[in-house]
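Novice: Dropping a prediction and its sequence here:
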Amino acid sequence: MKVLKFGGTSVANPENINRVKAIVQKENDKKIALVVSAFGGITDLLLQTSQLASNQNLAYKEVLTEIENKHIAVVKDLIPVQIQSTVLSKVKSDLNVLETLLEGAFLIGELTPKLSDKIVSYGELLSSFIISEFFKSERLDAVFKDSRALITTDETYGKANVNFKVTNKNCQDYFKTNTYQINILPGFVAASSNGDSTTLGRGGSDYTAAIIAAAVGAEILEIWTDVSGMYTANPKLVKQAKCVSHISYEEAMELSHFGAKVLYPPTIQPVLNKEIPIVIKNTFKPEDPGTLITKNNNKQGKTVRGISHVGNISLLSLEGPGMIGIPGISKRFFETLSLEGISVVLITQASSEHSICVGISDDDVDSAVNALNEAFAYEIESRKIKPIIVEKDLTIVALVGDNMKSHQGLSGKMFSTLGKNNVNIRAIAQGASERNISAVIKKTDVKKALNSLHEEFFEENIKQLNLFVMGVGNVGSKFLNQIGKQTKYLKEELKLNVRVIGISNSRTMTFNENGISLSDWETELANGEKADKEVFFNTVNALNYRNSVFVDNTASEAVAESYTKYLKNSISVVTCNKIACSSDYEYYKELKQLAKKYNAPFLFETNVGAGLPIIDTLKHLIASGDKINKIQAVLSGSLNFVFNNFNDTVTFHDIVKQAQEEGYTEPDPTIDLSGIDVMRKILILTRESGHQLDIQQIENDAFLPKESLETNSNDSFFASLKKHESSFQELYKNANDVESKLKYVAQFENGKAKVGLQQIPKGHDFYNLEGSDNIVLFYTERYPNQPMIIKGAGAGAEVTASGIFADIIRIGNF
């Protein structure tokens, strides 16, 4: 004999009920006990209407009408017209009784637990009756059997305790003599010894099926629901979660206790001792294998089998010096909670006996606090113990697995993973069986915590990076295109799953929690909402993804000033914007400190030399114990491009215009030609070398006329270049006359930095620097005479984008 249970979503409407029939028909005349839940949503409506009635709110009648209409619609859809009247008559009769019960609650203005059980039981009673009549009309060998005639409980209404001795005999006697192939029973409902309706608690339909399966020694218990088994994590929160094909009873109990909604926690207990297998199946994908639950045969399997969570938790802490060495404190504490009917989900106690901390449901906090403060009133008044301390809005996350006790370091791995993602742990608990490690965290961190842990324990070391990109002009668009082209390579070769979640330009912004399509991001952005830097940050922060990275491709001072907010929320920052690192030294220092404190990398390789590994090389030199004595560099790709192409046959104006059009200069070319950009770059290198310097301390030997420097628009700037063409030609002639080339050089030595145009003679390392290339000479204690040289393309959208890309990969490898 098999026992099959179908949940509320499986019988939510006529279409789904037909799916159930198709599944049952494939059992080939095997005897079946078919336990069904109320139609989808009906139990909630019954609770709603009963609450409204007890509050003497006439709106309860509207909800009752909705309940009636739903059931009648199912009957009319499923039952042939010629026999509808009989079925409708019974359904309406039951609904009339339900109406009478609700009227009683309305008149007395009260809803007792006993009356509540009677009301909510009608969900399962009606669904099972209608389904049984439908099966009969389809010529299936089916019969309805009221579970209240089989399952006997005490009178603990709302969550009754089963009398297994009586229940087992009832079930055995019934199924021994019953000849029908399909016995359809309402889940969730039972009856006390004196015949009053009771219920087994929310999710009790699973329990009903398990009770019957254990009583009759069924060959298997099948739980049919709307997912294909028990998953490594909640698939609604963790997209990469996988179905677990086979787990033990104990693992299933742990997972179900900690929020795995596909199985009601008490379900396993009745079948465990008899070793009856349980299988979780998907009504909507019956071909999926599902999850098989048996006694442990996973001796050599995965250590962690699942990651689960239970929400709406509060921590209560009792603490004070008056607890130390005093026997009976714990007994009084837990006895007080027990007398209030409050279930404790998690317990932790300091070894000093200075405090006891427990996790309970948010719903029980007020009654628990009042009872405990009263129980310890004397100690609180005498200041031996503090009043109960409450922390709300928490969630428990738990690692579960039979084999966890055989492996060292799991706790450290779990807590390290959470810590890296700035998930603060409020309390920790681990059972003596070591089958479960639990941590209490803020509920706002649940999604990030589950995804981080799942990535660590289940995803074969594939790390997901979630990017939020601001600025998609020349550099930003190239960067997105490079990411799109390399997605497959990154995943297969570097084990990095890089997703772009948010994009913004100066006009619009867009977000997609599943990742923006990099083949069509322009369309998504064009159809986005109005751009707003504050809203952008708030959205990034609210999404609270693990491994979040803010990518700044702008030259905006306002954006640079926002980095602290990102870093303080453990959001990494990658930027080609030089303003932050070349601003006030204290701000630069703060950003570096925040990156360390919140474990959020702050990378800016492209601030100097675009895609060249200049800053990275400098960091390695310093980290290895070397010391920078002197830096000489040509750091402006745009200025190098300009002076490499400027001569007596072309105008300075035309060359600068060409540099702007080809993307070598900033949108405002005075930033490059005034030397400000080079000053920022040498300042950053100086600071990264370990020296404290501000930009005002850098000497700037400007070559532009004062009039050009003081222009306030690109048009007036270019007009001034034409006006002063003769002075630019004179600069060229003077250098050419001594067989030298003009290079804009940055230098740092003896604690001082300067930038300016220089005549570079033949034989110098800078002389043959072509195009827009950059070059840096590092003179160090290890390289005192022959410097370490880094040379290559130092400007252009493609190479700058590749530098940003390289920083993203560095974060992925952290």
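Specialist: Sure thing, it's come through. Numbering: from 1, shown residues only.
Novice: switch to C-alpha atoms for all contacts and neighbour counts from now on
Specialist: Noted.
Novice: which residue ranges form the helices in the stretch 551-700 of the chain?
Specialist: Ranges of helices in the stretch 551-700 of the chain, per DSSP state H, counting those that start in this stretch, are 557-560, 563-568, 585-597, 614-623, 637-645, 652-661, 670-673, 676-688.
Novice: what's the angle between the third one and helix 676-688?
Specialist: Relative orientation of helix 585-597 with respect to helix 676-688: 50 degrees, computed using axes from the mean of the first three to the mean of the last three CA atoms, to 10 degrees.
Novice: and helix 585-597, what does it pack onto?
Specialist: Packing partners of helix 585-597 (3 or more CA pairs under 8 Å, 6 or more residues apart in numbering; DSSP states H and E): helix 563-568, strand 602-603.
Novice: Which residues in stretch 302-309 does the neighbour count mark as buried?
Specialist: Buried residues in stretch 302-309, counted by 16 or more other CA atoms under 10 Å: 303-309.
Novice: I should have written stretch 725-745 there, sorry.
Specialist: Under the neighbour-count criterion of 16+ other CA under 10 Å, stretch 725-745 has 728-729, 731-733, 735-736, 740-745 buried.
Novice: what do you get for stretch 169-183?
Specialist: Buried positions in stretch 169-183, judged by neighbour count with 16+ other CA under 10 Å: 170-172, 175, 180-183.
Novice: Switch these over to a markdown table; also include distance to residue 71 and secondary structure.
Specialist: Listed next are those as a markdown table, based on distance: CA to CA, whole Å; DSSP: H, G, I helix; E, B strand; the rest coil:
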| residue | distance to residue 71 | secondary structure |
| --- | --- | --- |
| 170 | 30 | helix |
| 171 | 29 | helix |
| 172 | 32 | helix |
| 175 | 29 | helix |
| 180 | 26 | coil |
| 181 | 26 | coil |
| 182 | 22 | strand |
| 183 | 21 | strand |
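Novice: related to what we said a few turns ago, how about the helices of the stretch 551-700 of the chain in TSV, adding mean neighbour count and distance to residue 120?
Specialist: Written out in TSV, the entries for these read as follows (neighbours: other CA atoms under 10 Å; distance: least, CA to CA, whole Å):
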stretch	mean neighbour count	distance to residue 120
helix 557-560	15	56
helix 563-568	20	49
helix 585-597	16	53
helix 614-623	16	66
helix 637-645	24	75
helix 652-661	18	73
helix 670-673	20	73
helix 676-688	23	69
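Novice: of all the ones you listed, which lies closest to residue 117?
Specialist: Distances from residue 117 to each of the helices of the stretch 551-700 of the chain were compared using CA to CA; the shortest belongs to helix 563-568, at 50.2 Å.
Novice: let's bring in a second model and compare:
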Amino acid sequence: MKVLKFGGTSVGSIESLRNVKAIVESIDGQAIVVVSALGGLTDRLIAAAKAAADNNLSYLDDVKSMTQRHIDIIDNVVDESRRNEVKERVLALLSDLKRMYDGVYLIRHLPQMTLDIIVSFGERMSSIIVAAMIKDATRHDSLNFVKTEKWYDKSIADQKLTTELIKREFFTPFVKAIVPGFISTDKRTGDITNLGRGGSDFTAALIAAAVDAEVLEIWTDVDGFLSADPRVINDAVLVSHMSFIESMELCSYGAKVIYPPTIYPVFHKNIPIKILNTFNASAPGTLITDSPLPDDLPIKGISILKETTLFLLGGNLTRGVKNSVSRTFNALAKKGVKVFNVTRSDGKSGLSFAVASSDADTTFDLICREFAPELSDGIIALPERIDNLATIAVVGDNMRANHRTGARIRSTLTRNGLAISAFSEGASDTTMLYMIAAADANSALRQIHTLLF
């Protein structure tokens, strides 16, 4: 059995939805199809909710626009025999959505619980449309079987319970099952929640792992993983195969092909992932598996994590602060802040690490709170912070032993006048990192790509 996931661009237009129909109906046998909201709709739902909370009546125009978009799509992709039924169901949801916005407008307040309900409408409507347009398809509501629990201030998937419920949901025979991605319910309260950014990918991975799928196919708007962002590198090459770890690293450092947590459930089951193009279905795509293949490229790709902030925690760390590294990383992990170790190029001693700039203020506050006694006693100094950086990740096989490549990269960047603020070589089997000024990121990417490809 295959599990397929179609993202927003794949279900965002009449043309793309017809491609989805052809792809799914060409599958011989059972398939589970996870769909996102229509392309751009989630952002529109959020923007309208914020407008209502600001007592701005523009949300009414948004509702009208969303309504017309869904009606137009239904008229063009759903068979005439089912069209009225589908319109009725979608219009009922849009009516509920408008009542939610009206309530937000009246109280001038947008609680998180209300926003979670509002953004759920996108996948609820798209899955109804897709289920109606595909032959022998039935809709299965993920609100019934994708369950979350609270972890600090976030909702995270309860994978054990979700797996049990998925197995129960798909135990009875079906041909093509259509599932809304992203959305879920709290296992204790039943309130609508969601799996966060990239949640539809994660929904598909949870289902694939639970049903022991033969493959998880992620259908998107690119031919697969490329060696670099094609918007910056015109001659970026398609990477036909990479490992689970390599794909996770590329996406963790800026590649937008797949949401990194997606990979964990299928990785543990050794279920292959294929990245395929809804708009170019004949393209071979990228295969992601556990083991290398004989013709694998040594370097799989280069990605950029823009808006990165570098921190240095200096002072007498060895004598004055016990387990300073674990204290730092544990304090940040509890708030969901991803941290990566780097070495300062200027040779300054201390604990150097970097985070996404969106987490920089939180990071500074957490470090000051964690080390308040040591800061007060003067054992350590206030964390030094450098903003407006970008992190370039070079990902490939056995990078830990690839000292010559690291030296060549640093030499190339320096020779071309690009200052490296910090780097990491040898800390990972798959990834080398280079932090430079954000304004120089694209130039550095071009130079490294020319060097390695």
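Specialist: Sure, I can see it. All values derive from a computational prediction rather than experimental measurement.
Novice: returning to that earlier point: with distance to residue 463 of the first structure added, can I get the helices and strands packed on helix 585-597 of the first structure in CSV?
Specialist: What follows is those, written out as CSV (distance: least, CA to CA, whole Å):
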stretch, distance to residue 463 of the first structure
helix 563-568, 20
strand 602-603, 18
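Novice: who's in contact with the nearest residue to residue 592 of the first structure once chain neighbours are set aside?
Specialist: Closest residue in space to residue 592 of the first structure, ignoring its immediate chain neighbours: residue 602 at 7.0 Å, by CA to CA, 6 or more residues apart in numbering. Contacts for residue 602 of the first structure (CA atoms under 8 Å, 6 or more residues apart in numbering) come out as 567, 572-574, 591-592, 595.
Novice: how about stretch 179-188 of the second structure: buried residues?
Specialist: Buried positions in stretch 179-188 of the second structure, judged by neighbour count with 16+ other CA under 10 Å: 179-187.
Novice: quick one: residue 466 of the first structure from residue 145 of the first structure, how far?
Specialist: For residue 466 of the first structure, the distance to residue 145 of the first structure under the criterion CA to CA, to the nearest Å works out to 54 Å.
Novice: who's more crowded, the two?
Specialist: Each of residue 466 of the first structure and residue 145 had its neighbours counted (other CA atoms under 10 Å), and the higher figure belongs to residue 466 (23 against 20).
Novice: State whether that one is indeed within a strand.
Specialist: Yes. The assignment for residue 466 of the first structure, made by DSSP: H, G, I helix; E, B strand; the rest coil, places it in a strand.
Novice: In the second structure, what sits opposite it in the alignment?
Specialist: With TM-score structural alignment as the matching criterion, residue 466 of the first structure is left without a partner in the second structure.
Novice: Quick check: residue 466 of the first structure touching residue 503?
Specialist: No. Under the criterion of CA atoms under 8 Å, residue 466 of the first structure is not in contact with residue 503, lying 11.5 Å apart.
Novice: Which residue numbers in the first structure does the longest strand along the second structure align to?
Specialist: Using DSSP state E to assign secondary structure, the strand with the most residues in the second structure is strand 299-313. Residues 304-318 of the first structure are where strand 299-313 of the second structure aligns, taking TM-score structural alignment as the criterion.
Novice: thinking again about what came up before, the longest strand of the second structure: average distance to aligned residues in the first structure?
Specialist: In the superposition against the first structure, strand 299-313 of the second structure averages 1.6 Å from its aligned positions (mean CA distance after the TM-score superposition for the first structure).
Novice: same for that strand, what does it pack against?
Specialist: When contacts are defined as 3+ CA pairs under 8 Å, 6+ apart, strand 299-313 of the second structure sits against helix 244-252, strand 351-356, strand 384-396, helix 441-452.
Novice: JSON lines for these, including mean neighbour count and distance to residue 237 of the second structure?
Specialist: Compiled in JSON lines, these are given as follows (neighbours: other CA under 10 Å; distance: least, CA to CA, whole Å):
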{"stretch": "helix 244-252", "mean neighbour count": "22", "distance to residue 237 of the second structure": "15"}
{"stretch": "strand 351-356", "mean neighbour count": "22", "distance to residue 237 of the second structure": "27"}
{"stretch": "strand 384-396", "mean neighbour count": "23", "distance to residue 237 of the second structure": "14"}
{"stretch": "helix 441-452", "mean neighbour count": "17", "distance to residue 237 of the second structure": "10"}
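Novice: so can I have a markdown table of these showing distance to residue 132 of the second structure?
Specialist: Conversion of those to a markdown table gives the following (distance: least, CA to CA, whole Å):
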| stretch | distance to residue 132 of the second structure |
| --- | --- |
| helix 244-252 | 33 |
| strand 351-356 | 41 |
| strand 384-396 | 42 |
| helix 441-452 | 44 |
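Novice: so which of these comes closest to residue 229 of the second structure?
Specialist: Closest among these, using CA to CA: helix 441-452, at 9.1 Å.
Novice: Tell me roughly how far that closest one lies from the first structure on average.
Specialist: Once the two are superposed, helix 441-452 of the second structure sits an average of 1.0 Å from its aligned residues in the first structure (mean CA distance after the TM-score superposition for the first structure).
Novice: Using the three-state scheme, assign the equivalent of residue 279 of the second structure over in the first structure.
Specialist: Under the alignment defined by TM-score structural alignment, residue 279 of the second structure corresponds to residue 284 in the first structure. Local secondary structure at residue 284 of the first structure is given as coil here, using three-state DSSP.
Novice: how much space is there between residue 284 of the first structure and residue 22 of the first structure?
Specialist: Looking at residue 284 of the first structure against residue 22 of the first structure, where the rule is CA to CA, the gap reads 11 Å.
Novice: Residue 543 of the first structure too?
Specialist: From residue 543 of the first structure across to residue 22 of the first structure, the span is 41 Å (CA to CA).
Novice: quick check, distance from the longest helix anywhere in the first structure to the centre of its chain.
Specialist: Of all the elements of type helix in the first structure, the one with the most residues (DSSP state H) is helix 81-108. The chain centre lies 46 Å from the centre of helix 81-108 of the first structure; the measure is CA atoms, centre = their mean, to the nearest Å.
Novice: residues of the helix or strand that comes right after it that come out buried?
Specialist: Toward the C-terminus, helix 81-108 of the first structure is succeeded by helix 113-137 as the next helix or strand (DSSP states H and E). Along helix 113-137 of the first structure, these residues count as buried under the neighbour rule (16+ other CA under 10 Å): 114-136.
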